[in-house]
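Novice: Here's a sequence, model it:
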Amino acid sequence: MSRRQMEVTPDLLLRAYGAGVFPMAESRGSDRLYWLDPALRGVLPIDAGFHLPRRLRRTALSGRFTITADRDFAGVIRGCAEPAPGRADTWINTEIERLFVALHDRRAAHSIEAWQEGRLVGGLYGVALGGAFFGESMFSRATDASKVALVHLVARLRLCGFVLLDTQFLTSHLARFGAVEIPKADYKRRLADALDAPACWHAEMPLEAIEEEITAMRAAAAD
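Specialist: Predicted coordinates:
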């Protein structure tokens, strides 16, 4: 982990992701960014290894939330940056926000939104390069909102031909969905293959196709 030595631009950020490196700030109020290239990398399977609890699959298909893509990227990143129960601070500072909104404007960063009665209640965002999607953060203001957004993301990635979902770190929350840690060398090999994959993000996709993909996902017996 090293201190920033030069201005970080959207182009530099994309090159860093392509090399398997990503930025973080120490806190919301920090004005510095640090580059991370951890020895162990969290990845979430988007094939048969994705663990979808049966109850969550029912929730994702129930219509409780209206799910959209790239509808309110700025709102999602603000939601991810706000304090939450068990998390008084965040690594998303104003520079991170600026950079990722710029990437979104260039169609390189994307968001999934969960809505209830017209209110944004959850979502996630990340970067897409080739067949790799680098998940950055998620937030929830309603029970299961971010989880359903994640399920929709995985369904969308599968339909769009993505082969790698990078979660950066492994958390107990992501482990429930099948996320694992792999050594840096293995990750870099998988990343190189993914960058050459002929995937393409589509913000507008038929809901029926996404729901069919969710229905086809392997379901676990317990939540």
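Novice: Only C-alpha atoms from now on, for both contacts and neighbour counts.
Specialist: Will do.
Novice: continuing past the strand ranked longest in the chain, what's the next helix or strand?
Specialist: For the chain, the strand that runs over the most residues, judged by DSSP state E, is strand 119-129. Sequence-wise, the next helix or strand downstream of strand 119-129 (DSSP states H and E) is strand 132-140.
Novice: Here is a second sequence; please produce its structure as well for comparison:
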Amino acid sequence: MNSLPFLNPANTLFPPPEQALTDPNGLLAIGGDLSAPRLLSAYYNGIFPWFNDDDPILWWSPDPRAVFSPQAIHISHSLKKTLKKQPWRFTINHAFTEVITACAAPRAKQAGTWITDTIQTAYQALHQLKRAHSLEVWQDNELIGGLYGINVGGVFCGESMFHRRNNASKAAMAALGHHLHQYQYQLIDAQLMNPYLVSLGAKPLSRRDFLHRLHQLRDLKLDTQCWQPQEINIDLHK
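Specialist: Predicted structure coming up:
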């Protein structure tokens, strides 16, 4: 049985993801901090933080992993119908703070959120380093949906999404896939499988295969124009 190690505060090293527990699935380590170097080390090695406000910092690498191919995100008939009736605008990195704040708001039937003030501060610091990014969905000048995540070479590690109009988070994912595909990104990491992600086209990938793909892609040097603040024009209802 694997033990659960405490991270050394003197460095940003993690144990191998293969040492993660099977119950709970993927729990790898405890402690450390949410400094930018530690977070970037985590994502570079297929690890992410996930914990409640009253918990210590917990680090995860689940098996299997939920992933998307950027060009294969499913666009439902209802989303196509919505966009025909009400075209929405999509932007990159226009409102990162507003997006992560909206993602942190408690959802229906949830008592709280894992996107604590500490998490928000940490990812805002990554955004300042141009490593955390947001995609926004607008109806006129109202922010109605969006998502945020981390870029690691040719992989985008998605963290959370939100919507204030039906289908707005689905539209955000579809727009993200189109945008990333244009810039040669190969993989979107969505962390944990759930029915909602399945409906968008997520596929399970074993941890071994995920880490193999990550190691192939994490050092790619792609066009940084991808993450310049911009409006993206994508016709999702063709």
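Novice: Next, the mean deviation of the longest strand of the first structure compared to the second structure.
Specialist: Once the two are superposed, strand 119-129 of the first structure sits an average of 1.0 Å from its aligned residues in the second structure (mean C-alpha distance after the TM-score superposition for the first structure).
Novice: the helices in the second structure, which residues?
Specialist: 36-44, 77-85, 96-104, 117-128, 168-182, 195-199, 207-217 (DSSP state H).
Novice: out of those helices, deepest packed?
Specialist: helix 168-182 (a mean of 22; mean count of other C-alpha atoms under 10 Å).
Novice: tell me, what residue is most central in the second structure?
Specialist: G158 (1.0 Å; C-alpha atoms, centre = their mean).
Novice: Map that residue across to the first structure for me.
Specialist: Counting by TM-score structural alignment, G158 of the second structure lines up with G135 in the first structure.
Novice: tell me the contacts of the closest residue to that match other than its chain neighbours?
Specialist: Take G135 of the first structure and drop its neighbours on the chain: the residue closest to it by C-alpha to C-alpha, 6 or more residues apart in numbering is G126, 4.4 Å away. By C-alpha atoms under 8 Å, 6 or more residues apart in numbering, G126 of the first structure lies in contact with 109-111, 133-137.
Novice: From L207 of the first structure, how far off is E97 of the first structure?
Specialist: Distance from E97 of the first structure to L207 of the first structure, counting by C-alpha to C-alpha, to the nearest Å: 29 Å.
Novice: meant to ask about L14 of the first structure, not that
Specialist: 30 Å.
Novice: try D196 of the first structure
Specialist: D196 of the first structure sits 28 Å away from L207 of the first structure, going by C-alpha to C-alpha.
Novice: for Q116 of the first structure, same thing?
Specialist: In terms of C-alpha to C-alpha, Q116 of the first structure sits 17 Å off from L207 of the first structure.
Novice: out of the two, which sits in the more crowded spot?
Specialist: Q116 (15 against 12; other C-alpha atoms under 10 Å).
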